[in-house]
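S.K.: Following is a predicted model, sequence given first.
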Amino acid sequence: MASSPFGPFKHGQIIKGIKGIDPSVFIDEDGQGYLFWGQGYAKGAKLTPDLMHIEGPVHDSLLTYEKDAFNEGSSIRKRNGIYYYVYASHIRHGESNCATLCYATATKPLGPYTYRGVIIDNWGSGKNLVNNHGCIQQINGRWYVFYHRPTHGSQTMRKACVEPIYFNADGSIDKVEMTTQGAAGPINPLQRMDAARACLMHGSVMVNLRRPKNDIPVEYLSDIQDGDDAYWKYFDFDQKNVKTFTCKLWGPNQPATIEIHLDSAKGRLIGKLNVAPMKGETAFTIHKTSVKAVLGKHAVVLVFKGHGQSGSHANAQAEPGSSLLSLEWFVFGKD
């Protein structure tokens, strides 16, 4: 117990009568508390007024692995008399990948619940992805979904992300996509973009971390190989008059070309950046190239090419299967 959500917490004890993972407490409008938990089969029970004990029976299988693709990560909210049970699900990518946040609804906190659909899917946010956990929450009159993506090159390291969500008249929630902008509006391309904010990656590319001595840790994209790509959504290019693209590469790199596309890996090509090989002579390099004029809102997609496929370094050969380069940031410019 504590008088603040930041603690200090005291008198911790195991609640008798429950066993499982990912506990979540929900307090209804009448002040009644409920505890939800479970893996594979969602469980729930009323809590005593002090929230320290179960009151009454445990309700088993509120949602099930087989029928509702329930894995774990219970979270309950209430809106307009409807209870929303948000959870991590394997419904899309196989039993070992609960990358999808699904939801079910009921008119009572302990159900019965009916599966309603997918809210967000973090598949593609990193090659070290294993699951997704989150919730929905209203803030200043707007509703959002909070979820996570992998980071630091590890399955156990996760970064919190947020996207706005929208309800239909029947109480259903429209599925939303992962973006880089999150709860904010489209991004100004003239502001520096950290590469680790990529919302979609294909191939071996992943978010990694370096820890400079006596400095702030820095995230970057690593393990990039020939043919990989990464997406950043969305940029507003109107009235920006961009003419150049500049990026920072960290550490050694092989001969490579970075193609700059709009909206998809095969979308409009607005520029190419040829990168000479570096064998560790310097800690980092800054590269710049011109780009074609762009208007409107677009995703920026970088496609990485190696093995001397194009550019002035066509005769230099990258080592097959090894990392081409590591990308720390990029920015568009007016000159």
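M.R.: It's in. Bear in mind the structure is a predicted one, so any value in this text is a computation, not a measurement.

S.K.: When you work out contacts or count neighbours from here on, use the C-alpha atoms and nothing else.
M.R.: Fine.

S.K.: which residues are contacting the helix or strand where residue 101 lies?
M.R.: Element membership of residue 101 [criterion: DSSP states H and E] is strand 100-106. Around strand 100-106, the neighbours that count as contacts under Cα atoms under 8 Å, 6 or more residues apart in numbering are 82-92, 111-123, 131-134.

S.K.: Ok, stretch 75-95 next?
M.R.: Surrounding stretch 75-95, the residues in contact under the criterion Cα under 8 Å, 6+ apart are 24-26, 28, 36, 69-74, 96-109, 113, 131-137, 171.

S.K.: another structure for you, compare them:
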Amino acid sequence: MPIVQTKYTADPSPLVIGDTLFLYTSHDSSPDEIKDPNERSSAGFFMYDWLLWSTTDMANWTAHGAVASLTDFSWRTRDNGAWAIQTVKRNGKYYLYAPLHGHGIGVLVSDSPYGPFKDPLGEPLVWQREHWEDIDPTVYIDDDGQAYMYWGNPNTYWVMLNDDMISVKGEIHKLDYHLDHYQEGPWLYKRNGHYYLAYATTCCPEALGYAMSDSPKGPWKSKGYIMRPTNRDRGNHPGICDYKGHSYVFGQNYDVMHLETFVHHERRSVSATEITYNADGTIQEVPYWLDQQPLKQLQPLNPYRRVEAETMAWGYGLNIVGVGNTCITDVNDGEYIRVRGVDFGDKGAKSYAMTAAAKGATTVTLRLDSQDGPVVGVLTVKETGSVDRFRQFTTKVKGAAGLHDLYLCFDKASGDIRLDWWQFK
């Protein structure tokens, strides 16, 4: 299943910084997030901002809220259309490249992967006014320091960037050939001397395809599918990276939405899986997301440090609020947070603390290994007087030792509750 369930996400853009994998995504609005109430049953795209998630184990993901939005571009005229982005790091700064459909491609800059991101130009980085094909930018910085940006639907374009990453070097090039079944969403990277251009291919449904070259300028030779098209999906979009000795492809599907309805709406969710390279650099095909095993957890989670409540492997039905300091909200009876691979150690935990704010209350039952697993503690979050007034609630814990999945199960929920962070002792 998709790696995020608290928001609808699409267009994954992974970025590895040290021990952490950051994942930037676009954001399909759920019905209550659509700004025009008259459009809340519509099937189209309603996309206003871009979200950030992070992981250190590929099993549990932490939400960081919206790091940028269309409103960060003062020159844009549309209030909808926050489509596929990519963020890259250079010289201690983070550059977020975003399509403003019909107005070219813009760039935002930040000193931190968490933002805030600001527009250094006040105008598009690239804008081919003769058409509306300036979408889905991907940027790669080669070993010699030269940066390249590819983009485009239905044609493929590329340009070199200057060292400042906010201006172009030379002219825009259009591939004078069409990559096999290319649609959009290119993803440019290099691995073991081979250059790769992955992309959304075929349509519709879309699959994940890729091409290879000996140069970032091409020529590109199509190599087939990473994931074949299937009627279980409609759209796809690749993001590929190496992390902690493993290779991953990220893409998108409608599998979280399908938990509620098979009536089509543009409410997508990001999934990921490991990929394997052959000796010649080609990529072995992988099956559809639902036909795969969950991602292998790379390291256990330490429960004796502060753990953000919005760190989870599963949290369907819950929601995330806030920017930067995000919290879990929309807590209802029967919902739960699953945290995979929690290492309580041989001695085990003695107590549990959760920081929360509430105009209401809820009971949090701590269980091991399943929603109905052994109870190791029960905590009650009580009224704090305001959803902005946080306090710590504690309970004793018994039987939490060794390596287990942890389930935070909610019951007797009422009012507005905000869960901030938790920790065992």
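M.R.: Good, I have the coordinates. Since the structure is predicted, the reported quantities are computational estimates derived from the model, not experimental observations.

S.K.: now what about the TM-score between them?
M.R.: TM-score of the superposed chains, computed with TM-score structural alignment, normalised by the length of structure 1, equals 0.59; 267 aligned residues with a Cα RMSD of 4.8 Å.

S.K.: ok so, going back, among the contacts of strand 100-106 of structure 1, which lie within strands?
M.R.: 82-89, 114-121 (DSSP state E).

S.K.: Return the closest of those residues with respect to residue 175 of structure 1.
M.R.: residue 119 (4.5 Å; Cα to Cα).

S.K.: my guess is that closest one meets residue 174, correct?
M.R.: Yes - counting by Cα atoms under 8 Å, residue 119 of structure 1 touches residue 174, with 6.7 Å between them.

S.K.: Those two: which is more packed in?
M.R.: Just comparing residue 119 of structure 1 and residue 174: by other Cα atoms under 10 Å the higher neighbour count belongs to residue 119, 22 against 14.

S.K.: tell me the SS of the nearest residue to that one once chain neighbours are set aside?
M.R.: Nearest residue to residue 119 of structure 1 in three dimensions, chain neighbours excluded: residue 175, at 4.5 Å (Cα to Cα, 6 or more residues apart in numbering). When classified by DSSP: H, G, I helix; E, B strand; the rest coil, residue 175 of structure 1 comes out as coil.

S.K.: residue in structure 2 matching residue 221 of structure 1?
M.R.: Taking TM-score structural alignment for the superposition, residue 221 of structure 1 sits opposite residue 328 in structure 2.

S.K.: Secondary structure element holding its match?
M.R.: strand 327-329.

S.K.: Do a quick rundown of the helices in structure 1.
M.R.: Taking DSSP state H to define them, one finds helices in structure 1 at 65-68.

S.K.: Could you report the separation of the residue nearest to residue 119 of structure 1 from residue 150 of structure 1?
M.R.: Counting by Cα to Cα, to the nearest Å, the gap between residue 175 of structure 1 and residue 150 of structure 1 amounts to 20 Å.

S.K.: neighbour-wise, which of the two wins?
M.R.: Relative neighbour count places residue 150 above the other of residue 175 of structure 1 and residue 150, with 24 against 15, counting by other Cα under 10 Å.

S.K.: Go ahead and confirm that one touches residue 159.
M.R.: Yes - using Cα under 8 Å, residue 150 of structure 1 and residue 159 qualify as a contacting pair, with a distance of 6.3 Å.

S.K.: how near is the residue nearest in space to the middle of structure 1 to residue 225 of structure 1?
M.R.: Nearest residue to the geometric centre of structure 1 (Cα atoms, centre = their mean): residue 149, 3.4 Å. According to Cα to Cα, residue 149 of structure 1 stands 21 Å off from residue 225 of structure 1.

S.K.: likewise residue 12 of structure 1?
M.R.: With distances taken as Cα to Cα, residue 12 of structure 1 is found 49 Å from residue 225 of structure 1.

S.K.: which of the two has more neighbours?
M.R.: Set side by side, residue 12 of structure 1 and residue 225 show unequal neighbour counts under other Cα under 10 Å, the larger going to residue 225 at 26 against 9.

S.K.: The more buried one contacts residue 322, correct?
M.R.: Yes - Residue 225 of structure 1 sits in contact with residue 322 when judged by Cα under 8 Å, with a separation of 6.6 Å.

S.K.: Just the buried residues of the strand ranked longest in structure 2, please?
M.R.: Of all the segments assigned as strand in structure 2 under DSSP E, the longest by residue count is strand 403-424. Judged by neighbour count (16 or more other Cα atoms under 10 Å), strand 403-424 of structure 2 contains these buried residues: 403-411, 413-414, 416-424.

S.K.: How about stretch 253-269 of structure 1?
M.R.: Residues 253-265, 269 are the ones in stretch 253-269 of structure 1 that count as buried (16+ other Cα under 10 Å).

S.K.: Many thanks, have a good one.
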